[in-house]
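[1] sequence plus predicted model, see below.
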Amino acid sequence: MTTVSQRAALTPRQLTRASERLSFIYLERCTVHRDANAITAQDAEGTTHIPSATIGTLLLGPGTRITHQAMSVLGQTGAAVCWVGERGVRYYASGRALSRSSTLMEAQARQWANPRNRLTVARDMYRLRFPDEDPSTLTRQQLLGCEGRRVKDSYRAEAARTGVTWRGRRYTPGNFADGDAVNQAITAAAQCMYGIAHAIVTSLGCSPALGFVHSGHELSFVLDIADLYKTEIGIPLAFDIAAEGEEDIGARTRRALRDRVNTSSLLNRCVDDIKSLLLPGTPDSSVVIDIARDVVTLQSDGGRVVASGVNYDGPDSYQDVSW
């Protein structure tokens, strides 16, 4: 096999857009390797080829081994990689961003650094979740209270719809089996949604840490984005799975969520929602064109940017090719 150094690096336009990828693929008890630009999963039943550029998040369960070559191609194609437990799902690592532009990262930093803008984005997030309410005058404390009420209402409504007994949200960190069936399903769905949101956030070049509702954690913005779809997708699906039975709750929830994510075009929505939150009033198409550019510029005075790779010492500036 040729080495990675002998392969040309993929350009942004050669990569599959985040909105067009599979939400996640779960593997366990196999060896993950590389064959050209695909990854392979080898177990006792044989070898399966998976195009790496189509993966949003690769979940590696118990008994998996992954080679350096496989990780290199996943990094090149911008796939997120997670090592997960047999029942619970935890997000531990991510691949390279699909975007080479800092447009969305800079927009996120500007919105986050201004307290008024940060509150505006938080209100916009609430409006995306509950479009029947107007949060334009709500304080942060009021937003939290309204969000808590709506989530409680969602739990009660789904319990009534499915006939599942609901005794409240119960989750002990690190002990997936401690809760009843519906709580296990809610936990499994939530952790998968965190992985999907993290994959989208990092693929767009945003910072997972700069949150507008959550704060103080390396995944604050990931939690913000995942919560946008909690009452619409995660909670109803969890009650549906719990209503079907208590056996193999975690695996059934993950499979059902993957199907729901695909049928609802959630990845595409997630990308558009992040852009609309960070760059309000900007058409999606212009953002897509911008973040696909592989261009480095230099900051100058007055908010201007100038071309990089140029020596600006004196009137006879020249293209610096020494790099």
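    Thanks, I have it.
[2] C-alpha from now on. contacts and neighbour counts both.
    OK.
[3] give the burial count for Thr172, as a bare number.
    Counted by other C-alpha atoms under 10 Å, the residues lying close to Thr172 total 10.
[4] how much space separates the closest residue to it other than its chain neighbours from Ala243?
    Distance criterion C-alpha to C-alpha, 6 or more residues apart in numbering; nearest residue to Thr172, sequence neighbours excluded, is Asp178 at 6.6 Å. According to C-alpha to C-alpha, to the nearest Å, Asp178 stands 18 Å off from Ala243.
[5] and these two? which has more neighbours close in?
    Ala243 (16 against 13).
[6] isn't the residue nearest to Thr172 right up against Tyr171?
    Yes. Between Asp178 and Tyr171 there is a contact under C-alpha atoms under 8 Å: 7.0 Å.
[7] which residue ranges form the strands in this structure?
    Assigned by DSSP state E, the strands in the chain fall at 25-27, 31-35, 38-43, 46-51, 57-60, 65-66, 80-83, 297-299, 305-307, 310-311, 318-319.
[8] tell me which of the ones you listed sits most buried.
    Ranked by mean neighbour count, these are led by strand 57-60 with a mean of 25 (mean count of other C-alpha atoms under 10 Å).
[9] show me how far that strand is from its chain's centre.
    Counting by C-alpha atoms, centre = their mean, to the nearest Å, strand 57-60 is centred 12 Å from the centre of its parent chain.
[10] also stretch 267-274?
    Relative to its chain's centre, stretch 267-274 lies at 10 Å (C-alpha atoms, centre = their mean).
[11] same deal with stretch 176-189?
    Stretch 176-189 sits 21 Å away from the centroid of its parent chain (C-alpha atoms, centre = their mean).
[12] please compare the first structure with the one that follows:
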Amino acid sequence: MKDRVSMVFVQYGQIDVQDGAFVVVDQTGVRTHIPVGSVACIMLEPGTRVSHAAVHLASVVGTLLVWVGEAGVRLYASGQPGGARADRLLYQAKLALDDDLRLLVVRKMYELRFGEAAPARRSVEQLRGIEGARVRETYKLLARQHRVDWQARNYDRQQWDAADVPNRCLSAATSCLYGITEAAVLAAGYAPAVGFIHTGKPLSFVYDVADLFKFETVVPLAFHIAAKNPPQPERAVRLACRDLFRSSKLLARIIPTIEEVLASGGIDPPEAPPESVPPAIPNPESIGDAGHRAQ
């Protein structure tokens, strides 16, 4: 995963497999080759159609397909749900279901995010409140630094164009971060829905992990772009995020950070029960990451 390009956006084209290659065919029949095996995730914007063969090839090489709204500001579905490692799913679930272990993981997330130990004798709910207050202050600080008129983090998904430029830039930037974070979570063999701070949503764990990197990567970038007030802010943010992810080598950091956070619970991944039945047909050797399905 760490050696892959972060993401590719595709709009207005037919994605197919031709002559063994993953290609995008435009309305005039011109083919553009995408090296699918070296991309972490492919964002499919409106106007895109994808063939069964293309989805199959993406799943074989472990590339996440994500169906998103225009400029990636909404996420509708992802094409490789779940994880292929039951031991890691059970490990993650055990940490999330035990209140004491969950608190240890949340405290580690707080430490990594803010560079200091979490306040003692605080519940998850109390830490969440402290975190929210610090996040709001960080938004205000970045707005002052970049001389951006900032009111609050507020937007309506049903009336996207009515949002101000800073909020549109932030939403586009975090959408890019969520895409590659989900790809990394799946590659590591964990479940995007089993979160520790965020709960009850399909990408709860993705939000947890992305928050560890958000304010050192995409949030300052979003305010930087908003200060320029470009005519197409979402596109400008998307291109800037692509370059930032490459220069910061973010993909190389996400999975080790996930392992570090979960290890703070102090338990080992569960072993298979002695009475369990091994697979009748052993899994083939795979060059993919731990969470990718073997074909």
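    That came in fine, so what should we check first? The shown structure was predicted, so the numbers you read here are calculated from the model rather than taken from an experiment.
[13] roughly how far does the equivalent of Gln126 of the second structure over in the first structure sit from Arg149 of the first structure?
    Matched to the first structure by TM-score structural alignment, Gln126 of the second structure sits across from Gln142. Gln142 of the first structure is 11 Å from Arg149 of the first structure, where distance means C-alpha to C-alpha.
[14] how far away is Asp178 of the first structure from Ala79 of the first structure?
    As defined by C-alpha to C-alpha, Asp178 of the first structure lies at a distance of 32 Å from Ala79 of the first structure.
[15] ah, wrong one, I meant Val287 of the first structure
    Val287 of the first structure sits 21 Å away from Ala79 of the first structure, going by C-alpha to C-alpha.
[16] the two: which is more packed in?
    A direct count of neighbours by other C-alpha under 10 Å for Val287 of the first structure and Ala79 places Ala79 higher, at 29 against 16.
[17] quick one: map that one onto the second structure.
    Under TM-score structural alignment, Ala79 of the first structure pairs with Thr63 in the second structure.
[18] list the contacts for that match?
    Val36, Gly37, Val39, Ala40, Cys41, Ile42, Ala183 (C-alpha atoms under 8 Å, 6 or more residues apart in numbering).
[19] could you dump these into a markdown table with distance to Val50 of the second structure added?
    Putting these into a markdown table (distance: C-alpha to C-alpha, whole Å) gives the following:
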| residue | distance to Val50 of the second structure |
| --- | --- |
| Val36 | 13 |
| Gly37 | 17 |
| Val39 | 17 |
| Ala40 | 17 |
| Cys41 | 14 |
| Ile42 | 11 |
| Ala183 | 19 |
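[20] what about those, which are in helices?
    Ala183 (DSSP state H).
[21] Tyr91 of the second structure: neighbouring residues, count only.
    With other C-alpha under 10 Å as criterion, Tyr91 of the second structure counts 17.
[22] that one matches what in the first structure?
    Aligned counterpart of Tyr91 of the second structure in the first structure: Ala107 (TM-score structural alignment).
[23] pretty sure that match is touching Leu279, no?
    Yes. At 6.6 Å, Ala107 of the first structure counts as touching Leu279 under the criterion of C-alpha under 8 Å.
[24] gap between the match of Tyr91 of the second structure and Asn117 of the first structure?
    Computed as C-alpha to C-alpha, the Ala107 of the first structure to Asn117 of the first structure distance reads 11 Å.
[25] for Arg269 of the first structure, same thing?
    Counting by C-alpha to C-alpha, the gap from Arg269 of the first structure to Asn117 of the first structure is 22 Å.
[26] more neighbours: which of these two?
    Using other C-alpha under 10 Å as the criterion, Arg269 of the first structure and Asn117 rank with Asn117 on top: 15 against 12.
[27] so what does that one match up with in the second structure?
    Match for Asn117 of the first structure (TM-score structural alignment): Leu101.
[28] that match against Leu95, yeah?
    Yes. Using C-alpha under 8 Å, Leu101 of the second structure is in contact with Leu95, at 5.3 Å.
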